[in-house]
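Peer 1: Sequence first, predicted coordinates after that:
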Amino acid sequence: MGVSAALIVKDSERCLARCLDSIVDAVDEVIVVDTGSSDRTVAIIESYQNKHDHVKLFHFAWINDFSAARNYSLSKVTNNWVFIVDSDDVLPEQDQPKVREYVNRMNKKNEQAVFDIVYDNTVDGIITESISNGYVRLFPSELRYEDKIHEQISFGTLKRIQSDIHLLHDGYDINFIDLKEKKKRNLNMLIESLKEDNDNARLWLHLGREMSVVDKDKARRYLDIAETKAKSIELIKWIQRSKEDLN
């Protein structure tokens, strides 16, 4: 009834050791899925395997589908609960005991739920933005992801709880990341995904949000489409907030 961490990685030598250091003692198992690294990523994972029996490395051929890779990582988890991290995340030291605390609390009550974490975006090590909901990262390991990009966990009628676990994330720090290339990749993947799933309001929302830094008029048009297709109140509110951010 323990908890595993699961992460998918590719060419993550810049930040992977820092991430693994922050989670290796916080969980009972660490599942790392490499999706085709050409740098020292695999060597770094193997060095952790040599020191920690509960660190496990798997390989998955990248097919332009984040959910497929995430779901493969979930299929390798052997515990009932999973904590999702990315290689450019760090679990702060004061929050490391909290992962097991939340899981133990639920296990004692024999209950299931999904937990949002607080996502702290950083630049130069300084928190520039804290997002307190929208990032479900701790949940029962039998659940699975949907959507090829900006993937979301599908949790049905399970209760969704806001936790006080923080993750520090530097994936938008321009000192390390080419944001223009990242946006271009995301836009291309969203457009391709919508060819297969044109009625997916969440994909239209993300297309509008990604487009907002390139072309605000197109962004508004995509957000309007998202609103016409959205069925949940929560999603409609997110779309409306995104429209307000354009003004």
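Peer 2: Everything's here; your move.
Peer 1: contacts, neighbours, all on C-alpha from now
Peer 2: Noted.
Peer 1: quick one: the strands in this protein?
Peer 2: Using DSSP state E, the strands of the chain run over 3-9, 29-34, 55-59, 81-84, 89-90, 113-123, 126-131, 136-140, 144-146, 152-154, 159-169.
Peer 1: Show me what the shortest one is packed against.
Peer 2: Contacts of strand 89-90 with other secondary structure elements, assessed using 3 or more Cα pairs under 8 Å, 6 or more residues apart in numbering; DSSP states H and E, are made with helix 16-23, strand 159-169.
Peer 1: okay, pairing it with this:
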Amino acid sequence: MAITLCMIVRDEAARLPQCLASVAGVVDEAVIVDTGSQDATVAIARDWGARVYEVPWEEDFAAARNIALKYVTTEWVLVLDADETLTPAFAALVPEICQQSDWLVVTLLRQELGVVPPYTYVSRLFRRHPDLRFERPYHETIDDSVLALQQREPHWQIAQVNGVAIVHSGYLGDQRQQKQARAERIMRRYLEQHPEDAYLWSKLAGVYLARGDLGQAQQCLEQGLKTKTLPPAIAHELYYQQGNLYAERGEWPAAIAAYEMALGTPTPAVMHLATYLRLADAQKQLKRWGDALATYDRLQALDPTCALAYQNQGALLLRLGQVSAALDKLRQAISLLQDQNPAEAQRLTQELQAMGLLSP
């Protein structure tokens, strides 16, 4: 089955080549909507063979993505951003996935580099269908239209593939700040007309927490939690952000209670990684050392590749005077970090050497 890469871009000349290289041999064509690039983005896309359509930016990501969808002619659609790449392991699975006759959408696990939480699930591989469209001007998604279509045509299935499918490098420095300012502006405008959207209240709360505006964050979380029927994923996000709010205020028992509420939601275990990390931090603040160590154990069982879980547990064991056990955990952290974050692996190694705990 043929598949089209579908993108919206603006001034992504630095990152677009890597994204396109990751889908070479996977997609049959590419449709790229450019919303006003001033750099070489459009030339790079056209040189790669993409069909490029230039449209004005109207501060609505869903609208731009739907314009791109309009130009797709193949049976399947893969949606990526320029700062995302497809993993080789998942790329090898795509031909088989597209042969499934009753699959409408495939939910993909995306790894978020350099941020917490480190994983999210996104609906980025789906069949072209006239009733599937993106909604919400920010944190846009096809999920609402998928559920509506399933109600009318119940034979369609939503599938989920194990393993990381997309790696997201995100934004750095002033780009992140610019993104947050844009996010606040767009979400505020939308929520004025759609105050029942608990999902966007949780996302807007995250923006305010990152900025240190705790009062605004609390208002957003209270508004989101008013919703009578919360889908588990949105409930998890709201409780997680509520825990972060309490943690910022130093209200550690309340933070622990909120994180435990998040962990109690029936959501995929991989979504709980950040919550476990935050929970352990809160437990340490109350000197609940045993609870924190147990939380790190649960996190390592859930994701044996989470270097931060080993690193933080090792630091705690060292603090408690359990040097041998601490070094076991810290060596595991260094081993993982050599692939994930070489600079941090070197820093941690040098720190332990300076303490006389590792040989040069």
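Peer 2: All right, it came through fine. Just so it is clear, the structure is predicted and the values come from calculations on it, not from any experiment.
Peer 1: TM-score for these two?
Peer 2: TM-score for the superposed pair, counting by TM-score structural alignment, normalised by the length of structure 1: 0.86. Supporting figures: 232 aligned residues with a Cα RMSD of 2.0 Å.
Peer 1: Now render the helices and strands packed on strand 89-90 of structure 1 as TSV, adding mean neighbour count and distance to residue 240 of structure 1.
Peer 2: Shown next, in TSV, are these (neighbours: other Cα atoms under 10 Å; distance: least, Cα to Cα, whole Å):
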stretch	mean neighbour count	distance to residue 240 of structure 1
helix 16-23	19	34
strand 159-169	18	21
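Peer 1: Contacts only, for residue 38 of structure 2.
Peer 2: 10, 11 (Cα atoms under 8 Å, 6 or more residues apart in numbering).
Peer 1: From residue 275 of structure 2, how far out is it?
Peer 2: Residue 38 of structure 2 is 40 Å from residue 275 of structure 2, where distance means Cα to Cα, to the nearest Å.
Peer 1: what do you get for residue 31 of structure 2?
Peer 2: For residue 31 of structure 2, the distance to residue 275 of structure 2 - Cα to Cα - is 37 Å.
Peer 1: now residue 181 of structure 2
Peer 2: Distance, residue 181 of structure 2 to residue 275 of structure 2, using Cα to Cα: 25 Å.
Peer 1: okay, those two: which has more neighbours?
Peer 2: With neighbours defined as other Cα atoms under 10 Å, residue 181 of structure 2 and residue 275 compare such that residue 275 has more, 26 against 14.
Peer 1: one step back: mind putting the helices and strands packed on strand 89-90 of structure 1 in a markdown table, distance to residue 148 of structure 1 included?
Peer 2: As requested, these are exported to a markdown table (distance: least, Cα to Cα, whole Å):
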| stretch | distance to residue 148 of structure 1 |
| --- | --- |
| helix 16-23 | 23 |
| strand 159-169 | 21 |
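Peer 1: Other residues contacting the longest helix belonging to structure 2?
Peer 2: Counting by DSSP state H, the longest helix found in structure 2 is helix 174-193. The contact list for helix 174-193 of structure 2 (Cα under 8 Å, 6+ apart) reads 59, 60, 136, 137, 138, 197, 200, 201, 204, 207.
Peer 1: and stretch 147-165 of structure 1, how far out from the chain's middle?
Peer 2: In terms of Cα atoms, centre = their mean, to the nearest Å, the centre of stretch 147-165 of structure 1 is found 10 Å from the chain centre.
Peer 1: Distance to residue 219 of structure 1 for the strands of structure 1 - can I get that in a markdown table?
Peer 2: As requested, the strands of structure 1 are exported to a markdown table (distance: least, Cα to Cα, whole Å):
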| stretch | distance to residue 219 of structure 1 |
| --- | --- |
| strand 3-9 | 29 |
| strand 29-34 | 33 |
| strand 55-59 | 36 |
| strand 81-84 | 30 |
| strand 89-90 | 28 |
| strand 113-123 | 23 |
| strand 126-131 | 22 |
| strand 136-140 | 25 |
| strand 144-146 | 23 |
| strand 152-154 | 21 |
| strand 159-169 | 25 |
